[in-house]
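Student: pasting the structure only:
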């Protein structure tokens, strides 16, 4: 996968938590031994805070790490310090959203569900601009083009030598919601079809028709399940609502959303039938 400082920092925190638990120390006891604070240690373990060389060395000493283990942590800390493209947009997005961009950049696969909009990674420029403008007071009109720019940069993960694997389940409602107007929606639908045709091994779009029976995710907001290479990094859940964003790794919540996604996928048409319906609507729109 492409190098992501956010993912490197997250893995560093996970490894530190593993080492702490192996020593039998609580976060409070570890902080005291390393002359740090418990909120700081927990923030580092959760990937929300970065750690300096001096503080990393103090924790390594408290955990009695081997030279090999310590060297691995130093390597991750170095990767976490690299500058990322999303850092240039810090004034536009909250911390959770910026961390999501970092996790998305380093993910191996994403499963997305949305009942009303095309997922951001598959939006055309005109469709995305209309979505962003429609966000109302959440985004200033003066910032629309910069927010759009960040969204288009995110889409680069669908290309390159090791592209992201994306499975997007959307409801038939997205074919009717004329975001940006009739012509913009028509172009967006043609773009969806082209994405699947050009990237059949990495992009899959599945449509839940209006004729489908009820399912758990119906009526709820969109969500994204991120998966990472290797067994060490767990899956993550990303949600956005009108007023809040959340990035979760709680196993119980993840299982619930995993089940909800699978149920939506069961209600969806096949890839072939989904594309047929998408092309049909695009043709009708002109």
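Tutor: Okay, I see it. The model shown is predicted, which means the values in this text are computed figures rather than measured ones.
Student: going forward, measure contacts between C-alpha atoms and count neighbours the same way
Tutor: Noted.
Student: Could you report the separation of residue 167 from residue 211?
Tutor: Per CA to CA, to the nearest Å, residue 167 is found 21 Å from residue 211.
Student: Looking at those two, which one has more neighbours?
Tutor: The residue with more neighbours, out of residue 167 and residue 211, is residue 167; 19 against 8, by other CA atoms under 10 Å.
Student: ok now do that one, which residues does it touch?
Tutor: Each residue near residue 167 by CA atoms under 8 Å, 6 or more residues apart in numbering is listed here: 110-112, 202-206.
Student: ditto for residue 213
Tutor: residue 267.
Student: Can you classify it as helix, strand or coil?
Tutor: coil (DSSP: H, G, I helix; E, B strand; the rest coil).
Student: Restricted to strands, list the contacts of residue 167.
Tutor: 110-112, 203-206 (DSSP state E).
Student: another structure for you, compare them:
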């Protein structure tokens, strides 16, 4: 079990889930180490994501912890292995770690549901629209920082264009469609991109129009990232201090309900496309 000096979000989540299984079984880390033939420090390092662990060992842990949830165990086993480099690793010296973790999370997601009020979803943004947003970041970014963030964002969009694209549902408030970031030409191109992307079979775009009497969202962007099994879902929130990741059972339930209500408040995909067309004509 070689040490991992910089555990990825995926490695940390695997370790955290193994800790949950141990705690649910009522075993202390010392007791678990004795049953597994390991040292207590090894258990701690595995649970913190600092040590890699094999799929067979995950299954052994699960048996020791009396976990009979076979789909969960196999999903955890699929998260194992040594430190595997993804394209996002080339940005580790240039971008906040939250953005690196987000790219990895999206890459392995089984489904993505996002809900936004002010902004167009990052995975549906044009290059010019994204550049306009990065130029408005405070404190201001240097030009090279803007370019790093821009190329990273465009590469994130690759999950929607690969051979087996990730199912993607975006619920967007009408306010986001009318913000006009970058000026008229940029805004028009962005709305046309939304229409084009919404016509792909794996992408659903729905708009919450002005005038809805009830609305359950806030100005905070929500990404609901589905894992291989529901227990491995993750919520990512956009905040002023960066990405925030939540995976507690109560937190997942809360934000799943918020996204459900926002989708229920939105127009159908067809009516949403019609509204986007109408807004484009108003520019």
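Tutor: Received, thanks. All figures in this text were calculated on a predicted structure; none of them were measured in a lab.
Student: Could you check how far the aligned residue in structure 1 for residue 274 of structure 2 is from residue 91 of structure 1?
Tutor: Residue pairing (TM-score structural alignment): residue 274 of structure 2 is matched to residue 276 of structure 1. Residue 276 of structure 1 sits 41 Å away from residue 91 of structure 1, going by CA to CA.
Student: So for these two, which sits in the more crowded spot?
Tutor: Using other CA under 10 Å, the more surrounded residue of residue 276 of structure 1 and residue 91 is residue 276, with 13 against 9.
Student: Just the residues contacting the host helix or strand of the more buried one, thanks.
Tutor: Using DSSP states H and E, residue 276 of structure 1 sits within helix 271-285. Outside helix 271-285 of structure 1, the residues that touch it by CA under 8 Å, 6+ apart are 175, 182-183, 185-187, 189-190, 192-193, 204-207.
Student: mind putting those in CSV, secondary structure included?
Tutor: Listed next are the contacts of helix 271-285 of structure 1 as CSV, based on three-state DSSP:
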residue, secondary structure
175, helix
182, helix
183, helix
185, helix
186, helix
187, helix
189, helix
190, helix
192, helix
193, helix
204, strand
205, strand
206, strand
207, strand
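Student: Out of the residues you listed, which is nearest to residue 220 of structure 1?
Tutor: residue 207 (16.2 Å; CA to CA).
Student: thought the closest one was touching residue 170?
Tutor: Yes: assessed by CA atoms under 8 Å, residue 207 of structure 1 is found in contact with residue 170 at 5.2 Å.
Student: Quick check: residue 207 of structure 2 touching residue 178?
Tutor: No: counting by CA under 8 Å, residue 207 of structure 2 stays clear of residue 178, with 11.9 Å between them.
Student: just to revisit the earlier point, which among the contacts of helix 271-285 of structure 1 end up buried?
Tutor: The neighbour-count test (16 or more other CA atoms under 10 Å) marks 175, 182, 185-187, 189-190, 192-193, 204-207 as buried among the contacts of helix 271-285 of structure 1.
Student: quick one: which two of those are the most distant?
Tutor: Farthest pair in these, by CA to CA: 182 and 204, 24.1 Å.
Student: need the strands for the stretch 151-286 of structure 1, in chain order.
Tutor: 165-171, 203-208, 223-227, 236-240, 245-248 (DSSP state E, counting those that start in this stretch).
Student: What is the neighbour count of residue 142 of structure 2?
Tutor: Count around residue 142 of structure 2 with other CA under 10 Å applied: 10.
Student: can you count the residues close to the closest residue to residue 218 of structure 2 other than its chain neighbours?
Tutor: Closest residue in space to residue 218 of structure 2, ignoring its immediate chain neighbours: residue 117 at 7.1 Å, by CA to CA, 6 or more residues apart in numbering. The number of residues packed near residue 117 of structure 2 is 21, by other CA under 10 Å.
Student: what do we get in structure 1 for residue 117 of structure 2?
Tutor: Under TM-score structural alignment, residue 117 of structure 2 pairs with residue 115 in structure 1.
Student: follow-up on the earlier one: quick one, which of the strands of the stretch 151-286 of structure 1 gets closest to residue 40 of structure 1.
Tutor: Here strand 245-248 is closest among the strands of the stretch 151-286 of structure 1 (CA to CA), at 19.0 Å.
Student: average gap between the closest one and structure 2?
Tutor: In this overlay with structure 2, the average offset of strand 245-248 of structure 1 from its partner residues is 1.1 Å by mean CA distance after the TM-score superposition for structure 1.
Student: hang on, the earlier thing: contact partners for the residue nearest to residue 218 of structure 2?
Tutor: 172-176, 217-221.
Student: what ranges do the helices span in structure 1?
Tutor: Ranges of helices in structure 1, per DSSP state H, are 5-23, 27-33, 38-45, 53-62, 67-80, 95-106, 125-133, 144-154, 173-176, 182-198, 251-267, 271-285.
Student: Distance to residue 238 of structure 1 added to those, as JSON lines?
Tutor: Listed next are the helices of structure 1 as JSON lines, based on distance: least, CA to CA, whole Å:
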{"stretch": "helix 5-23", "distance to residue 238 of structure 1": "15"}
{"stretch": "helix 27-33", "distance to residue 238 of structure 1": "26"}
{"stretch": "helix 38-45", "distance to residue 238 of structure 1": "19"}
{"stretch": "helix 53-62", "distance to residue 238 of structure 1": "29"}
{"stretch": "helix 67-80", "distance to residue 238 of structure 1": "21"}
{"stretch": "helix 95-106", "distance to residue 238 of structure 1": "7"}
{"stretch": "helix 125-133", "distance to residue 238 of structure 1": "18"}
{"stretch": "helix 144-154", "distance to residue 238 of structure 1": "15"}
{"stretch": "helix 173-176", "distance to residue 238 of structure 1": "20"}
{"stretch": "helix 182-198", "distance to residue 238 of structure 1": "22"}
{"stretch": "helix 251-267", "distance to residue 238 of structure 1": "10"}
{"stretch": "helix 271-285", "distance to residue 238 of structure 1": "24"}
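Student: Nearest to residue 244 of structure 1, out of these?
Tutor: Per CA to CA, nearest to residue 244 of structure 1 of these: helix 95-106, 9.9 Å.
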